[in-house]
Structures are given as C-alpha cells and as structure tokens.
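Participant: Below is the structure, and that's it, no one-letter string:
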C-alpha cells in the first residue's frame, strides 16, 4: 500500500470515486451497501495519503473554490458575441461609467462572451478582436471587477471535433501568452460556451485536450468548463470531472425555458406562447399559441403548472449541487436571466430573485445574463434611476443614504 500511495495520481482517486458512485446507483442489498462503505474508506485513505505527500493537490482545488466564490454577483456583457451586429468591433459599447454603475449595484465580476470563431471565419485578425478585449480588461482593472473571457459560438460537432479542438487551442494559446502576467485571481478563461448536444464523451475528450494544452503554458489560470447540450445541468450531472484541480464547472440555468425565453424569435415556435407568469397562476395562464402545437414547447406548456414555481427551481439546481458535492469541485451558474420583451416585469423580478436566492442558499456563484441587451435588468438605458424597484430588490441593491 505504501508503494501505491507514493505514486498515486488523481486518476486513481477518480476511479475509486466513480466506482463508488456507480455502486451507489445500483445498490440493492446489504452486501452492496457494505462494499460502498469499504470503498469510501479506501478512497479517504488514498486521498489523505496523496494529499499528505502532495500538498498542492488540496491547495490547488481550494484556490479554485475561492476563485469561484469571488465571481459571485457577476453579470454578462453582450457585445463582442453579437455576430448579427456589423459594428460590434468598430465601437466601444461600454465605458468606465458602465462598470462603475455595475460596481455600485453590487456586481463583482464581468463575463465577456466573444465570438472568436466567427471572426476567424470572416478573416478578421484576432489582434483586432483582442484590442476590444484589452479595453474591457483595462476597465475591469480600474474598477476592481474580475473578468471572465468566454469563447462564444464555436463550431464544434461530432464530426469535426479533432480539427476544431486544435483551432480552439490555437486561439486560447494566443490569449494565454497575451495575458500571461494578468493576476490569476482576476482574469479567468471560460473555454467554450454551450457545447452543442454532441456525444458527451466527444466533448469530454475535447475539453480534456484543451485544458491539458493550456495547462502546459499556464499553471495558475483558472478555467471554466461546462457540459454538452448547451451547458446543461443534466449533462453536467452525468459528466466525469476532468483530471485538473484548477477548474470551475459552469452551467447555464434558464429553467423553466417556457417562461425565460417566451417569445424569443431565435428559439422558434416552441416558445411562441407569451404572457407566461412566474410563478404559475391558473387565472393568469395564457392559452397555448397554435404555433407551438406539436413542438416540445407544447409539452413544456402543459408541464408548466409543475415546473413554474420556486420549489421546481430549487429541485433542479439541487441536481448540480449534488454532482459538485460528489466530486468536491467548485461550480458556477455563468448564465441565468429572463428575456424582457414579453415577460411581465413583476414575474421577471420574482424569477431572478428566486434563482439568485437559491444559488446563494446553495453557495453557488451566479452571473446574470445580461447588462444592456434584451435580458437587461433596466427599463431603458442602464442607470440606477432606470432600475425598477422590484429588480433592485431581486438583486439585493440598496442605495446608500
């Protein structure tokens, strides 16, 4: 046993932990329960032996937890991912005034989605894109806000993942060199936004290869990694964590989708039913839009009386909380919010307050989507005076007297 402990790697601990979880999932009698207890003891013994001989194992993960917590009360700034906006790179959408406003409202971090792959496909030099990223990073340093740079709108799929992974690594390698001196507790890399509904093992291989390649260049940077099917909470709950201690696992939360994306044209007829309240109220519940018939939106419509409430939000967030607990890894909700064109203001406020408070209770950091786009918290141009009172309450903003 001593000989084994001297050479133990994280993969050993993960194998034991995974075996433990698999047995738990299939336990049906006293013998299996006994095996579970035995395996837990072995796992603890191996972990303690490894941690004792290699202190950085526990230290690095503790750093990842601390950094994840520091990103709490974050918000996304929609701008450099706007592929539909031909002027996105030609103008500065935000200023120091915007970040000071966010600071005043209690936000501590910014997530900046960037459509790196789109700009590459359209022969726009990466240096041009990074000038805007540099600008945001400068503003963040001036205001004390942390920054998460997010690789948005990638082209990864089951067929091209080998080649596409190399392109992702190439882009991140450039950023890694460029920001090599940026404090690792201030600047973060979200490696790939919303991986599509591809084979989960394909995505895990891609994620592993990206993290491994970048870790050779930067030992200290903390990476955000989500699961397939668009940073799904369900896919994350089935994902096996990576063999890297300095990773925060990200998920997006827009449940129930029938409410948060009602009327969003880019989604399609599935969400064509508008006027959906939160929580569910039979007296104010709209009729199903005929365009949604025969789609998964119809299924969601009839399930909403079960899904459209605070307890359902808690139950779904508990799924990822349990997963994180099983692996003892940090997680973050890097997107949550409500499309503001059709949802009633009071319902939007109640939903955001519900998600925010639930995340707080579960000690999961959260980042709203978004600052000044079509999920904006404000009525009109971002300003304290344009923040509805119910929204101020939802984000726990209290003006100084």
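Facilitator: Received the coordinates, thanks. All values derive from a computational prediction rather than experimental measurement. Numbering: from 1, shown residues only.

Participant: going forward, measure contacts and count neighbours with C-alpha atoms only.
Facilitator: Will do.

Participant: would you say residue 93 is within a helix?
Facilitator: No. Under DSSP: H, G, I helix; E, B strand; the rest coil, residue 93 falls outside any helix and is assigned coil.

Participant: contacting residues around it?
Facilitator: Applying Cα atoms under 8 Å, 6 or more residues apart in numbering to residue 93 gives the contacts residue 79.

Participant: The residue nearest to residue 180 when sequence neighbours are not counted: neighbour count?
Facilitator: Distances taken as Cα to Cα, 6 or more residues apart in numbering place residue 218 nearest to residue 180, at 7.4 Å, with adjacent residues excluded. Neighbours of residue 218 under the rule other Cα atoms under 10 Å: 17.

Participant: mind checking the SS state of residue 218?
Facilitator: coil.

Participant: so how far is residue 175 from it?
Facilitator: 11 Å (Cα to Cα, to the nearest Å).

Participant: longest helix anywhere in this structure?
Facilitator: Longest helix of the chain, by residue count under DSSP state H: helix 30-53.

Participant: the helices in the stretch 51-200 of the chain, which residues?
Facilitator: With DSSP state H, counting those that start in this stretch as the criterion, the stretch 51-200 of the chain has helices at 56-70, 96-104, 116-121, 126-143, 161-178, 200-215.

Participant: State whether residue 250 is indeed within a helix.
Facilitator: No. Using three-state DSSP, the secondary structure at residue 250 is strand, not a helix.

Participant: correct me, but the residue nearest to residue 180 touches residue 176?
Facilitator: Yes. Using Cα atoms under 8 Å, residue 218 is in contact with residue 176, at 7.0 Å.

Participant: Overlap in contacts, those two.
Facilitator: Counting by Cα under 8 Å, 6+ apart, nothing touches both residue 218 and residue 176.

Participant: here's the one I want to compare it with:
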C-alpha cells in the first residue's frame, strides 16, 4: 500500500465536478483482456508486523479464500516480504514455514479456480528506501520462487516487486527487465506483473522500457485523489492532520487547513478541486490504456482503495463505485487494498465475522455480491463432526488467532516443527507478563452441554522455565455488558520445565468466573457470577505473572 504522497507531475487543469455517471467519462479499452476482473489483497498476513506471532497481524485460512470467491472475487493478491523472512545475505533462503503457507494458499486457489498473485512485497513506510542491492535480492529470491512454482497451474501469477521507490526510475526499469529474463530461464509459462518505480506510479509506468515478453501484465496503484483516500493517515505527514475531506469536492464541506500548514499540506489542500476532478482522475488511466495497447499487453491496478478511519462512509462507497466503474469500462483489472485491514470491506478492522460484519453498501459498490446466508461457524461444524479441535497442525478453519508479543520480535511461530514427521506447534521464544495467545471462535458458542457432559480442555505444553504460572481462560461476548471470563489460575504450575512435551487435561467445570477487563475504560472488574457457558467467543492462553525467557511451546489444543 502506498505509504506516502506520490509526486504530482501534471500541471493543474480547470475544475470539473465528479459525476457519479461513470459513462460520462468512458474511455479507451484495454484490448488484451485478462481472465479475471476484480479481487482483493490479503494484507498483513505474510508481511512482518512487529510483535505478532510469525509477524502476522492477520491469519488467513481456506475459508477466507472460499468466502471471497463466494463474493465474486476472481483473484487474490498475497503481499509477501520474502527478503525479511529469508535467511538474509548472501543467499536469502526462504524458510520452509513460509513455503508451507504459500503452498497451501496456492492449493486452495487452484481448487477454487481463483487466480493468485505472488507479490514480492517490501517496506513502504514513509522513511523507507528500496535497498541499493535490490537486484541481487530479487535474483536470489525469484530463482527460488520460479523453481518452486514453475509447474503449477495457470492460476499462479508472479509480481516482480511492489512499489519500488527512492530508486532511479530508469534504473528500476532495467532491473525489472533482468528479472523477467531470469524468471523466463526457469519458467516460461506464468504471467508476470511489472510496474514502475515511484511507488508503482501510473505516470512512471508510461516510461518503462519495452520488454521482450508477450506474457506481461502492466500494473499501477490507484489511490487518487490522495487527500481523500488517505486523509488522516498517520504514516503520511502531508495528510495526517487533515480529515473530513469530501468526495466529490464540495467547497462548503472542506475542513479548515491547519494554521501552521506545511508546504505539502498546503499544496494538497489548495489543489484538491483540480486533483479530484473527473477529467484529472481519468486522464492518466486513459494514457495507461493507450500505452499497454501499443505493447499488446494487459493492465491492472492491484492496489486500489480508501482508508476507512476518517473518510465519510457514503463518500467512500461513492469513490469505489465511480473508480470501479471507470476501470471496468476500460477492461482494467482491479485488486482492492485490502480485505480485513483499515482499507477493507468489513465494518470493523479486527475479529470481523463473514458475512455478518461486511460493509454491505461498499460490497455492492465494488461489484461484489453479498452472501445470502452466513454459512456455518466453527462451533456448528464441531458439533456436527463431534470434533472440537482448536489447534492441531495449525489453527482450525473458521478460528482466527490474535496476539502481540513485541519483545519477541518475529522470533515466534504458529507453525514451528522439529522434524518433518512431527506435528506443528505454537512457539514463543520470550514474552513479558500478561502476553496472550488468543483463539477467536468467530461467533458466540454455547458450551453448556459440553460442560454438563464432563468435557475437558486438552493441550500439550513444553517449556524450560523454572517457575511457570501460565493461565488459560474462556471469554464471553460483550452482548451483556462486559466480556466476563472463566479461567484456571495458574494452569501449568505443576508441569515440569524439563523441555519435554506434557499433556494437560482440565474439565471445563473447573473453570471459574473471575472477572472482566473493560478495554474502553482500561479497567478490571472483579467476578460477579455473570460468566455463562452459553456465550463463549474465545479461549486465551496468558503468561499471567510469568515471564517467558527460555521458550514456550503449545500444540494439539482440543475440547473433548
């Protein structure tokens, strides 16, 4: 995702108000159409986010791929920080646990007939720079990717690099050409996505050299007008203090400019009437279409969207309707940034349920269909199969995982394995007090019958801590006021720190009501006897008063 303001290269033109009738500005059409027209980015999954296990803020499973397919998505883009997760210099060896995730994603996409873009993603924060040795990094990594997936189906697509920046545009054009040739020495079948420097600028796209390859997809990122799409975004100095920006432009709705406005803020604000005009917005798109037609190539915009935190919801929906209409009219594939993030399609960023929490008006404006039913939940499937697995060789489908352990950096994993013939397990290298591993069931679960039948929570644990006092608890939803908890304190104090696997089995009936944490008030409430087994939304493993210094491993979590 574009993290800072792109250079504005065109001179100002007279203001023309945006018309919601997309046909008013229909334009030239891309002659080489792709077999897909729209899709979504699965962001912050294979991108390192400081403090999250495996570096992932989001954890996607097969059900997520099924869900977007049911909405009408035809392609999914998977931003992947290959170099960050790799062994680093000199060989940049990609670890097996990253391959495992990509392999599964490709398996699911092929099964669902969903195209998948393997995107070499990178740091796009405002102060970042494309490394000066990027050619060496790309060469090492693309050799591995192409060798691994050269025999996969046509649903696999390669994207050489996301948003190269702080690099000479002509130099990048030559490096990209070398990567095309490198990939073709290994894989002559799969389509390759190419883009320009300056954060995949549409303007720089028009300057790319001619590449001797007839299976390329040219790509640019679509976040115009930037003042509207990124208003209030903390990562961009030129827009983070400006919110309440309307789209289409309306003089009477414009927020005041900060009294101490910077030159960047002032330029964006004063030029917004022009930069948000329909004529100004479609001009570069039309030029891009003409450009790719001369090269007999396809065109896509694989990042496309509006930051949801400050944009007016109706105006945000209108932006997608207008922009999507323009791209569809021109046969330009659009892949929205993103799915579950702050540019996403849900009414809330985290722990969003599909389809209950979908932004219905936004989904319709984007040209997707809203599923008529919410489908089954993890708990309903578990009841049907009489199998209440939470984690076994990975997180069970329809369960989402959340954690934040900043002191462990990226040295934690949801899929660690000692050898190829052993089970995967969750590994935490180190953690401060009150760090959690939290599994969300996706919807409220009625565990009452399980408790009455004598069901137990089982899991295996391994550690070398001298005095571990870890706890585990179940949490109610906030539908009745507070998220009351029932837990065991401590859970594992008698488990030997011998570094061997030990099975823990705790009857659910032993879990006791002990209180609730109100996050909005940042306040703890002592037990009031209000916890109920009829309304359970998650289970949490908590380091409580213990610090993890020598590693903690957990696996095979199940209720039975």
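Facilitator: Great, that's in hand. If you're wondering where the values come from, they're calculated on a predicted model, not measured in any experiment.

Participant: Quick one: the helices of the stretch 51-200 of the first structure as JSON lines, columns for mean neighbour count and distance to residue 384 of the first structure too.
Facilitator: JSON lines is the format used below for these (neighbours: other Cα atoms under 10 Å; distance: least, Cα to Cα, whole Å):
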{"stretch": "helix 56-70", "mean neighbour count": "18", "distance to residue 384 of the first structure": "24"}
{"stretch": "helix 96-104", "mean neighbour count": "16", "distance to residue 384 of the first structure": "7"}
{"stretch": "helix 116-121", "mean neighbour count": "17", "distance to residue 384 of the first structure": "32"}
{"stretch": "helix 126-143", "mean neighbour count": "16", "distance to residue 384 of the first structure": "17"}
{"stretch": "helix 161-178", "mean neighbour count": "16", "distance to residue 384 of the first structure": "34"}
{"stretch": "helix 200-215", "mean neighbour count": "18", "distance to residue 384 of the first structure": "40"}
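
Participant: With residue 396 of the first structure as the reference, name the closest of the ones you listed.
Facilitator: Residue 396 of the first structure lies closest, by Cα to Cα, to one member of these: helix 96-104, at 11.7 Å.

Participant: Quick check: that closest one compared with the second structure, mean distance?
Facilitator: Following the fit onto the second structure, the mean deviation recorded for helix 96-104 of the first structure is 1.5 Å by mean Cα distance after the TM-score superposition for the first structure.

Participant: How far off centre is that helix?
Facilitator: Distance, stretch centre to chain centre, for helix 96-104 of the first structure: 23 Å (Cα atoms, centre = their mean, to the nearest Å).

Participant: Just tell me the aligned range of it in the second structure.
Facilitator: On the second structure, the counterpart of helix 96-104 of the first structure by TM-score structural alignment is residues 62-70.

Participant: what's the counterpart of residue 385 of the first structure in the second structure?
Facilitator: Checking with TM-score structural alignment, residue 385 of the first structure has residue 356 as its match.

Participant: next one: residue 324 of the first structure
Facilitator: Match for residue 324 of the first structure (TM-score structural alignment): residue 292.

Participant: wait, isn't that match in contact with residue 220?
Facilitator: No. Contact criterion Cα under 8 Å: residue 292 of the second structure and residue 220 do not qualify, at 11.8 Å.

Participant: quick one: the residue mapped onto residue 231 of the second structure from the first structure and residue 134 of the first structure, what's the gap?
Facilitator: With TM-score structural alignment defining the correspondence, residue 231 of the second structure maps onto residue 262 in the first structure. For residue 262 of the first structure, the distance to residue 134 of the first structure equals 35 Å [Cα to Cα].

Participant: swap in residue 123 of the first structure?
Facilitator: 20 Å.

Participant: Also residue 196 of the first structure?
Facilitator: From residue 196 of the first structure over to residue 134 of the first structure the distance is 28 Å, taken as Cα to Cα.

Participant: same deal with residue 112 of the first structure?
Facilitator: Counting by Cα to Cα, the gap from residue 112 of the first structure to residue 134 of the first structure is 11 Å.

Participant: swap in residue 285 of the first structure?
Facilitator: 46 Å.

Participant: same question, residue 335 of the first structure
Facilitator: Applying Cα to Cα, the value for residue 335 of the first structure to residue 134 of the first structure is 23 Å.
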